[in-house]
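>>> okay, sequence plus prediction incoming.
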Amino acid sequence: MTPEQLSAAIVEVLATLSAEGELTLPDGPPSAVTVERPRQREHGDYATNVALQLAKKAGTNPRALAQLVADRLGQHDGVAAVDIAGPGFLNITVAAAAQGEVAGQIVAAGAAYGSSELMAGERVNLEFVSANPTGPLHIGGVRWAAVGDALGRIFEAVGAAVTREYYFNDHGAQIDRFSRSLLHSVRGLEAPEDGYGGAYVHEIAQAVVARRPELVEKDDAAAQEILRSEGVEMMFDEIKRSLHDFGVDFDVYFHEDDLHKSGAVDRAIERLTELGNTYEQDGAVWLRTEQFGDDKDRVVVKSDGQGAYLSGDLAYYLDKRERGFDRCLIMLGADHHGYVARMMAMCAAFGDTPGTNLEILIGQMVNLLKDGEPLRMSKRAGTVVTIDDLVSAIGVDAARYALARYSSDSSIDLDLDLWAKAGSENPVYYVQYAHARVSSLLRNAADLGLAPADHPELLVHEKEGELLRALADFPGVVASAATLREPHRVARYLEDTAGAYHRFYDNCRVLPMGDEEPTDLHRARLVLVDATRTVLANGLGLLGVSAPERM
């Protein structure tokens, strides 16, 4: 019995009590009840505080309500015992057969196990990475690549329609500095003081010259324009290639320059003006962001008639909403923290709901350690560590898992020596090894002609129960990861579940020894092993990490 099934059983009890007049619930029974694992195993398999939550509405005291629920729930075929603790907590022990049934249910569900309809019908625009094409993708952007792609997979698992989008900033001053840096390289000059250094600048410059040799003879302005067009395209192609090799591809690559060329910026300002949320002052157009929670109003069109930086954001947000997205979720680096308030004010100014129609996640810094010392520079990029440096050091799987394993709002130190190890201290190796070990065991069983068979009532060993409860938690973990926007919950869950499997394997013989005749217990345990394989593979898949069958 999974927590979701137990929740449904409790809801059914509440509905029955209400229908029979033994319980008055003015708003009707809840659609779901929170069921959690108690901290102490002796308190049962699961616990709920539903009686404390509903007692006041029901016009009774929590323990009295808990008793009503306990009496009925205890009659459920899948429930062995229900105890009342403290002010009205319900501690529930699941019948062994009902707990054992989880394994067969998982195997039957296969790749669909863990999925739900939690976000069914929601159209989500998930914008992440969006690094400027002025150099190779650095480690901060790589973190968002891992976390963003995992979050997209998790959203899809709970029913959302997800569009992964990369905002291509090809309109700003950074592109000007990049093209000037390329020009200086072509002319044999040192990089501009505010420009970009690193071997990659010379590589790109030489590649553009090879494609467009005539630029060498042109004046600086004409040559720089060619370098801007060709060089930015080449740099962006390289970023796309690096991301693809990292297992991250985008559905939409949106060019900022298109917003300005298409008139989208003007349309957005017109819309805000119609809503009464702009005004003119000192020759500029201002957005009334202060009344929507920002610390001050913001200029959207400068006195010289040029759009301010925020103007592109206005147009881009409106464009997303007009494309039909219910939720626009943007992932930004720590240096954008001060930008959140004005973005949320912008959302409200359009008449939308901040936190619902627009969400912003802020990611903190990543520090890489090698031989115990900070790794600060790339041989190629010169000033930063790049995606290719990280993949070269520890591989795609370890890099994706390591970056998705921690809460995005905390900075992390990644020890490259640890993440490159083939040992249990390396978290991704530990989980992948568990999957490989499970796969090997199932191959050995097949070689013996021993097939899994459902006998849930036989899975009564303490370590079997521990593993079954862990596997039953998976859908709830996926739902929490989606709701809280925290893919790291899946990674930590996988490590705990791999540990539960290893403890089960060490205590419960799965295959017969020597000439021993196979029993139904062996077959039942094979179902449990197969269920473990399913959960580990599904969980790793949500993180974009492979589930090897051999290691």
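Nice, I can see it.
>>> going forward, measure contacts and count neighbours with C-alpha atoms only.
OK.
>>> so how far is Val477 from the nearest residue to Asp319 once chain neighbours are set aside?
Leaving aside its chain neighbours, Asp319 sits nearest to Ala264 (7.7 Å; criterion: Cα to Cα, 6 or more residues apart in numbering). Counting by Cα to Cα, to the nearest Å, the gap from Ala264 to Val477 is 41 Å.
>>> same check, this time on Ala111
Distance from Ala111 to Val477, by Cα to Cα: 16 Å.
>>> in the stretch 151-300 of the chain, which spans are helices?
173-186, 199-211, 220-245, 256-261, 264-274 (DSSP state H, counting those that start in this stretch).
>>> list the buried ones in the last one?
When you say that, I think you mean helix 264-274. By 16 or more other Cα atoms under 10 Å, the buried positions in helix 264-274 come out as 264-269, 271-273.
>>> between the residues you listed, which is closest to Asn61?
Using Cα to Cα, Leu272 comes nearest to Asn61 of these, at 52.0 Å.
>>> could you measure from that closest one over to Asn357?
Taking Cα to Cα, one finds Leu272 at 17 Å from Asn357.
>>> go ahead and list the helix or strand containing Arg503.
helix 488-507 (DSSP states H and E).
>>> by how many degrees do the following helix or strand past that helix and helix 488-507 diverge?
Scanning forward in sequence from helix 488-507 by DSSP H and E, the next helix or strand is helix 520-542. Relative orientation of helix 520-542 versus helix 488-507 (axes from the mean of the first three to the mean of the last three Cα atoms, to 10 degrees): 160 degrees.
>>> try it against this one:
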Amino acid sequence: MTPAALAELVRTTAVDVLAARGLDTSVLPEAVTVERPRNPEHGDYATNVAMQVAKKAGVPPRELAGWLAEALTDNASIAEVDVAGPGFLNLRLAADAQGQIVRDVLGGADAYGQADLYRGLKVNLEFVSANPTGPMHLGGTRWAAVGDALGRVLAAQGAEVTREYYFNDAGAQIDRFVRSLLAAARGEPAPEDGYGGSYVADIAAAVLDAEPGALELPEGERHEAFRRIGVGLMFDEIKRSMHDFGTDFDVYFHEDSLHTSGAVTESVEQLKTSGHVYFADGAWWLRSTEFGDDKDRVLIKSDGAPAYIAGDVAYLRDKRHRGFDLCVYMLGADHHGYIARLKAAAAAFGDDPSVVEVLIGQLVNLVKDGKPVRMSKRAGTVVTMEDLVEAVGVDAARYSLIRSSVDSALDVDLDLISKRSNDNPVFYVQYAHARLSSLQRNAASLGIDRGPVAEADLALLTHDREGDLIRTLGEYPRVVRSAAELREPHRIARYLEDVASAYHKFYDACRVLQPGDDQATALTTARLHLCEAARQVLANGLGLLGVSAPEQM
């Protein structure tokens, strides 16, 4: 019995108990909370539903808890119910009911943990969107890992997710990049406000290879040639490095298209009639203070030119016109102001501001030998995605960037995540999967067929370590749902470490395969099914993180 099934059993039992005594059943919540207690000696699960509703029902909490305990004990799935403290219910499942979790995992297979929470919801998930002026830095790399994982998690809950990269091919940063390319092509130092690093010289040389006479062109044509070819080459490299990192996008949206198509002008004109935009000091302003901004923001400057935010407003309008119900932006630590601005823009277009969500990620630092790693061989001033992958590999890089909340700055210890030991979280989880895969191969080599799980006697799984592993596996659907609701894929990584820990403890305490020529027993096959369920959950969770589940290590 999964936690969700147990919660529903508790609720339906509570309805019956209250109704039988003529009490109001509407006081019960739509969903009863059932959790695993911190101290396993208290039981398999606990609920505070009696304390939650007793006052509304007009009965003492412990009395209501006692009624519930008596009724629940009559259910064959429940082995024992104790009333604790002011009215907590501590429950122990019958062994066979607990074994149903194993059946659920194996029956669901790759789909175990998936649900319909967001079925029918069209989500635009924009992440990374780094300027195409250099190799991908660590901040963008963190978003590449977390954003891709979040997309997988939302899709696992039924959402239709479009992963989008906003290609910043307009603005001053592109001009600085082009001037840096031109300087490198001429053998001159980079402009004071330009970009350094050997990659600039490499791209400048590639531009000349593609168009050998580019430097002899008239100034305007020369600048455009270096812009068109150089920016294209840089962006192709970003896309390639992203793909190699396991992150691909469905849409690459060009900022420049918003200006050339007239979308910026159309959006601002529409906003002028909304009441959320006003004219002052010769400029048009967005009332973003109404949504928590520290000041209103200029949309159209006094010289008639659109401010940068005008492009963001037009971009949001474009997303909504494409039919997205939810627009999620994953932005860097210096973009807090965008939360209020984008919500104000949504309101100005007549939308509920909740159609916009902005997730802010904090900085990433690399540490080696206890000291910060600051320089890149190629970029000159920053550590890049390629530097990290070259040092530790894709799996370790992705996992280490995902497993912590993006709300906090992250120090990635290169020494730790390079280790092939249980101190390294990604190795710890992947090794558990490989060990479980090896166990099934060993069983097959011994001629042991565990058979259909429906025929297995899972009630034999009564050891404490077996129960702890089973109940941990039962938490997976709830963890995936929580990760989706809170937009926190790191919860899955931490949960997988709990699964690996529960499995290793089980394996140390419970022999799975018999020694020598001893015959396999019903307990052997039951434990093999449990092990396969653990392997399946680890594989599913790693898949949501975009990390491989190796069968051998």
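Looks like it came in fine. Predicted model, so just to flag it, every value in this text is computed and none were measured.
>>> before we move on, back to that, look at Ala111 and Val477 of the first structure and report which has more neighbours.
Val477 (21 against 15; other Cα atoms under 10 Å).
>>> list the contacts of the aligned partner of the more buried one in the second structure.
Alignment note (TM-score structural alignment): Val477 of the first structure maps to Val479 of the second structure. By Cα atoms under 8 Å, 6 or more residues apart in numbering, Val479 of the second structure lies in contact with 491-492, 495.
>>> quick check: Val479 of the second structure vs Thr13 of the second structure, distance?
For Val479 of the second structure relative to Thr13 of the second structure (Cα to Cα), the value is 25 Å.
>>> the residue nearest to the spatial centre of the first structure and Gly541 of the first structure, how far apart?
The centre of the first structure sits closest to Leu151, judged by Cα atoms, centre = their mean, with a distance of 2.3 Å. Noted for Leu151 of the first structure: a distance of 11 Å to Gly541 of the first structure, by Cα to Cα.
>>> ok, Asp169 of the second structure touching Pro132?
Yes - contact criterion Cα atoms under 8 Å: Asp169 of the second structure and Pro132 qualify, at 7.3 Å.
>>> what's the overlap in contacts for those two?
Val231.
>>> map Gln552 of the second structure across to the first structure for me.
Per TM-score structural alignment, Gln552 of the second structure is aligned with Arg550.
>>> mind listing what the nearest residue to that match once chain neighbours are set aside touches?
In space, and not counting its chain neighbours, Arg550 of the first structure is closest to Ala436: 5.0 Å by Cα to Cα, 6+ apart. Contact analysis of Ala436 of the first structure by Cα under 8 Å, 6+ apart lists 547-551.
>>> generate a ChimeraX selection restricted to the buried entries among those residues.
Of the contacts of Ala436 of the first structure, the buried ones go into a single ChimeraX selection, burial set by 16+ other Cα under 10 Å:
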select :547,549
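>>> out of the contacts of Ala436 of the first structure, which are shared with the second structure?
Cross-checking these against the second structure gives 547-551 as conserved contacts, using both residues aligned by TM-score structural alignment, their matches' Cα atoms under 8 Å.
>>> now the residue in the first structure sticking out farthest from the centre: how far from Ile387 of the first structure?
Farthest-out residue of the first structure from its mean C-alpha position, per Cα atoms, centre = their mean: Glu217, at 49.7 Å. Using Cα to Cα, one gets 36 Å for the distance from Glu217 of the first structure to Ile387 of the first structure.
>>> what about Gly21 of the first structure, how many residues close to it?
10.
>>> pull the distance from stretch 495-502 of the first structure to the chain's centre.
Its chain's C-alpha centre lies 21 Å from the corresponding centre of stretch 495-502 of the first structure when counted by Cα atoms, centre = their mean, to the nearest Å.
>>> how many residues are close by Ala80 of the first structure?
With other Cα under 10 Å as criterion, Ala80 of the first structure counts 17.
>>> I'd guess Leu316 of the second structure is in a strand, am I close?
No - using DSSP: H, G, I helix; E, B strand; the rest coil, the assignment for Leu316 of the second structure is helix, not a strand.
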